[in-house]
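K.L.:
Here is the input, now give the coordinates:
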Amino acid sequence: MSSSSSRRRTSHITHRRAAGVALAGVAALVATAVQSGAASAAPHPGKANPAHTAVQLTPSQRAELIRDADGAKAATAKDLGLGAQEKLVVKDVVKDADGTLHTRYERTYAGLPVLGGDLVVDTAKSGATERVVKATDAAVKVRSLTPSVSQAAAQQQALRSARALGAEKTSVAPSSRKVIWAANGAPVLAYETVVGGLQDDGTPNQLHVVTDASTGKELYRYQGIETGVGNTQYSGQVSLTTTQSGSSYTLTDGARGGHKTYNLNHGTSGTGTLFSQTSDTWGNGTTSNAATAAADAHYGAAVTWDFYKNTFGRNGIKNNGVGAYSRVHYGNSYVNAFWDDSCFCMTYGDGSGNNDPLTSLDVAGHEMSHGVTSNTAGLNYSGESGGLNEATSDIFGTGVEFYAANSSDVGDYLIGEKIDINGDGTPLRYMDKPSKDGASADSWSSGVGNKDVHYSSGVANHFFYLLSEGSGAKVINGVSYNSPTSDGLPVTGIGRDKALQIWYRALTTKFTSTTNYASARTGSLAAAGELYGTTSAEYKAVQDAWAAVNVGSRSGGGDPGGGGTSFENTADVQIPDYGSAVTSSITVSGRTGNAPSNLQVTVDIVHTWSGDLQIDLVGPSGTTYRLKSSSSDSTPDVHKTYTVNASTQTANGTWKLKVQDKGPQDTGYIDGWKLTFP
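P.N.:
Reported below is the predicted structural model:
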């Protein structure tokens, strides 16, 4: 769910047992048809379009934009066609150099928060609405606001769920509340119960359970713990920004929003004690000195702050100039680290035998990046959106490590390689080939959302590596990599710096709480198009890198040389449940003669039961080609490329994708489709 000030969200660096039902994300990116290679080229090939880069705002400028958006939110809701009982709540505003505003909203209905109702509105300098990105296209309308099930009954059910997962000392948190659940299916009145206590490994427990207030059925659950001069243990001797008060120094970074580092001294609650001493030299590089882990954590927070500011112009986790804080020495032999929304802090255990604190540079970057995700897209921490949440922290944690240029911890595409969490010197995760950890996914499949989020993250981690470095064998900073592709075709990387810019823009202006992998492809392509142009090598590389992890098709229709021409429509089209067929059109021009015998049709449909769908391609002459018949297949979504012999059709003209839902009780929409002429 998207976060708010009254709720608590935390993130782990390490694997946790899957805590709930997978949710297939639904993200609607409203756009017009785009012919690849025909529109909005960047003014300087290979360089980001300066008009579409975010400007760095001062806290007062950002606050002013939020006030302006807040003052206009009623008019915005009316313009968007929201109902009389729906209201918008401004969460954040991003401003581009050309004056375009990307305003992120949460939503309420009859005063209740709408979980899965978040959206982003792009507004041109002229005031015209250019695009709306929604977490759901469903109309938010509830028949009755009177529950049939009591909140107490919903809370007892949530407590039973938590105990079944091994939670101890469980209790219902004060943040439990009545909500509208709109993240999948028709919106309903529900209860969100937050269960506290401890998980089975001593991690704080924050199990969020959403219960239908009419039937008592559990709709969704997720674990809110989203796991994630100093003489440091991992980064050597580094400079730390501290604060002097009288004859003492404290680990307070006045240059970075007042970030502080505290000692929990093996406790598990409270803030702990601020590190303070008469000397401004912290730690001795080993665990014999409690300040060593503090120096690592303090340094990691400073480098992560600088990475976001100097790479993206972001001024702190919330982009408001306010620092978070760090807590070290959590628990006893606690093998984990996490981000916690409620305390706005990072927390680090000391590892097995208290010998390997989880305070390495990429782990610090990982945990702080969970805070950035929480305060931007708010990706749900379950299903495919949860995998994207975890991958985002791995991606930016990797960016932090390369940015630091620290000779004691050189940049690499390994996660947690310094903390020896497996006890054999191997890293926690691998970005070049995620499956090397024994559980992560190298590419997308229909069941990937059912994996633990630390394993489903492999799809996006692999995409990012391929986009940055390309496929095949290579050595980077002394580390050997050999990255495969799911289609066996090569990918040429565009460099890590550009890949980071594309991912950050997608996260902050395109993703919503329910974004899944298909929608992440759509959002990252939109970001690449804005930054570099839709005819650019960068745009095509994003297509190819996603295709290489089995999400969508290649820029050249599968041709390694990239010689194909693609025509794409990314506008959403709702599919009526058990109703008449709907169509989405693409107009092809500039071709000669007939279509090929191997025309490729890439279909991206979000739907709760793919077997209900009958899918046809309709040529310019009206000839229909069956792509998929309805069946009993219960898997969700359709993300597939079909090859059609369309050689009897003229290439130019209007082609249509025709989709009909042939069965009851399931819903979805056409997320986009593409024709590729090899």
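K.L.:
from here on, contacts and neighbour counts on C-alpha atoms
P.N.:
Will do.
K.L.:
Correct me if wrong: L240 contacts A301.
P.N.:
No - in terms of Cα atoms under 8 Å, L240 does not count as a neighbour of A301; the distance is 10.3 Å.
K.L.:
buried set for stretch 400-417?
P.N.:
Neighbour-count burial for stretch 400-417, counted by 16 or more other Cα atoms under 10 Å, picks out 400-404, 406, 409-417.
K.L.:
hmm, who's touching that stretch?
P.N.:
With contact meaning Cα atoms under 8 Å, 6 or more residues apart in numbering, stretch 400-417 is reached by 234-236, 303-304, 307, 360-363, 365, 394, 398, 418, 425-432, 465, 476-477, 479.
K.L.:
what's the span of it, first residue to last?
P.N.:
End-to-end distance of stretch 400-417 (Cα to Cα, to the nearest Å): 14 Å.
K.L.:
ok, now stretch 175-185?
P.N.:
End to end - Cα to Cα - stretch 175-185 spans 25 Å.
K.L.:
Let's compare: structure for the following, please.
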Amino acid sequence: MKRKLAAGAVLSATALLTGVIQVSATAQAGPVPAPQAQAAQQRATLIALANGQSVQLAKALTLGGQEQLVAKDAVVDADGARHLRYERTLGGLPVLGGDLIVHQRADGSVASVDKAVEGQLSLPSLTPALSADKATAQAAGAVAATVGVAADKDEQPLKEVGQAGAAKLVVWAASGSPRLAYQTVVEGVRADGTPSRQTLVTDAASGEVLATHEDIQTASGTGKGVFVGSVPLTTTLSGSTYQLKDATRGGQYTTDLKHKTSGTGTLYTDADNAWGDGTVSNGQSAAVDAQYGVAATWDYYKNTFGRNGIKNNGVGAYSRVHYGNNYVNAFWDDSCFCMTYGDGASNTHPLTALDVAGHEMSHGVTAATAGLNYSGESGGLNEATSDIFGTMVEWYANLPSDVPDYLIGEKININGNGTPLRYMDKPSKDGGSADYWSSTVGNKDVHYSSGVANHFFYLLSEGSGAKTINGVSYNSPTSNGSTLTGIGRTKAAAIWYRALTVYMTSTTNYKAARTATLKAATDLYGASSTEYNAVAAAWSGVNVS
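P.N.:
Have a look, this model is predicted:
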């Protein structure tokens, strides 16, 4: 996936580092050093400078005459090296699966390139055989055909199909030969009340469905919250009333949907600035969980990686609690940039646990960086990224009421028998997840194919074998029978974050993830380091080599 340019391919643009915020995987913990608006402006400047290099880079990469690059993200290391993430266009049309990352030295020379798809892109014609209206109707029909059908035991079937947006002409390059295609968003509702927003890519000549992706990503699962216990909250005083709104973290806030399934909800307010009492019957208690969860996620990414919000633009997400009736789920929706939580069975088991919040909002981080396709092996990596960082948010918060562990969703009791949703030390304990890679792992539901990366992360962090951590017993095996020693979760997470934000693309699979994390380990700790060797050994331990 990496193509190196000829020696001496140096761009004439001025160095991007001057006057621009530096992002490092070893950023020190502490308060935000500059106002959020300043940080957002610095990032905007960096993106603008990256766009200023797009023409020269397209030529240096020998892209086709109709291809152009549009900057999506940029990371600058402490030594001045920079990593510019671009989307490609062909004849002005977005190329799905055409993203690439240009790695530059501090002097502006190109060190290497990671591409989601190799080679020049070209099509015999950019004129579709099908009209946009026809494509919209066919996409809606394809979704309607799935009403009442669930792809696996964990997926709620579609109950009804709603509005279909206008079809948008694109180029599909994520699999097979590039094709002219349409991208259409079709809304609906699943049987458990979860809103559905499916993005379909269909062939612009035949109407064949090339890919489909569910954009609503779910987990199958001073204030006092139901789960977080007694915690500090940053609120806003408006007149004589306090609002559950945090101006220090991008203006993030929490609303009450009052069991509705649409709208932004009503902002929580309070007279004495004491929120919730820890009981489910007090509606503010779930709101405390939600507001603390988004703050803890913000703080983890900020104080660990220097990331300024989910999109790294200083803007905070908002949370909606008390969604629907008896809704046993929670979800992140990138279109509203918001987290939503149901109240569970009988409206008495809210899904506002901390690792659920960190998991779901990390989907937003993935969308803003690597954009891992939500299917096949890349989909498993997408889900695992959320499990990894949801777990890390839990360890970062280190709450006495939610003792950190390597279990996913252990507090929400989604199975009704006290067992967690997923296990990182031996993923197959959930009855469906893969412990190790195989050629068929990409055929599993993404929540199960994620097991390979979850297991990798546990082995890298803690090593193999039986041990007890924070009162929880683990026993992690390896596919090759090797005995592994972990490097600690902090280093493991730093390597994964570096790989996600600098090297992974939308089509990254497990083999490419191994390469990406080895590059990340080299960047952070050196090519001959203990950490690099541990990454290689952990991947071998899950049969990725």
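K.L.:
Which stretches in the stretch 351-500 of structure 2 count as strands?
P.N.:
Secondary structure of the stretch 351-500 of structure 2 (DSSP state E, counting those that start in this stretch): strands at 407-408, 422-423, 465-469, 472-476.
K.L.:
picking up where we left off before, of L240 and A301 of structure 1, which one has the most company?
P.N.:
Neighbour count, other Cα atoms under 10 Å: between L240 of structure 1 and A301, A301 has more, with 29 against 21.
K.L.:
ok, for the more buried one, nearest residue in space, not its chain neighbours?
P.N.:
Once flanking residues are discounted, A301 of structure 1 sits nearest to A364: 6.3 Å by Cα to Cα, 6 or more residues apart in numbering.
K.L.:
What does that neighbour correspond to in structure 2?
P.N.:
Under the alignment (TM-score structural alignment), A364 of structure 1 pairs with A357 in structure 2.
K.L.:
neighbours of that match, just the number please.
P.N.:
Neighbours around A357 of structure 2, by other Cα under 10 Å: 34.
K.L.:
T340 of structure 2 now?
P.N.:
Neighbour count for T340 of structure 2, taken as other Cα under 10 Å: 27.
K.L.:
Likewise for the one 3 residues further on?
P.N.:
The number of residues packed around D343 of structure 2, counting by other Cα under 10 Å, is 24.
K.L.:
so it touches H349, yeah?
P.N.:
Yes - assessed by Cα under 8 Å, D343 of structure 2 is found in contact with H349 at 5.3 Å.
K.L.:
In helices, which of the buried residues of stretch 400-417 of structure 1 fall?
P.N.:
Counting by DSSP state H, the buried residues of stretch 400-417 of structure 1 place 400-404 in helices.
K.L.:
could you pull out the helices for the stretch 251-400 of structure 2?
P.N.:
283-305, 354-368, 376-397 (DSSP state H, counting those that start in this stretch).
K.L.:
quick one: the last one to structure 1 mean distance?
P.N.:
When you say that, I think you mean helix 376-397 of structure 2. Average distance, helix 376-397 of structure 2 versus aligned residues of structure 1 after superposition (mean Cα distance after the TM-score superposition for structure 1): 0.5 Å.
K.L.:
in structure 1, what residues pair with that helix?
P.N.:
The aligned range for helix 376-397 of structure 2 in structure 1 is 383-404, by TM-score structural alignment.
K.L.:
residues of the matching stretch that come out buried?
P.N.:
With burial defined by 16+ other Cα under 10 Å, the residues of stretch 383-404 of structure 1 counted as buried are 383-404.
K.L.:
Now do the residue lying farthest from the centre of structure 2 against T266 of structure 2, distance only.
P.N.:
Relative to the centre of structure 2, the most outlying C-alpha is that of S240, 38.4 Å out, by Cα atoms, centre = their mean. Separation of S240 of structure 2 from T266 of structure 2 (Cα to Cα): 18 Å.
K.L.:
corresponding residue for G246 of structure 1 in structure 2?
P.N.:
Following TM-score structural alignment, the counterpart assigned to G246 of structure 1 within structure 2 is G239.
K.L.:
can you pull the contacts of Q36 of structure 2?
P.N.:
Going by Cα under 8 Å, 6+ apart, Q36 of structure 2 touches 248-250, 308, 314.
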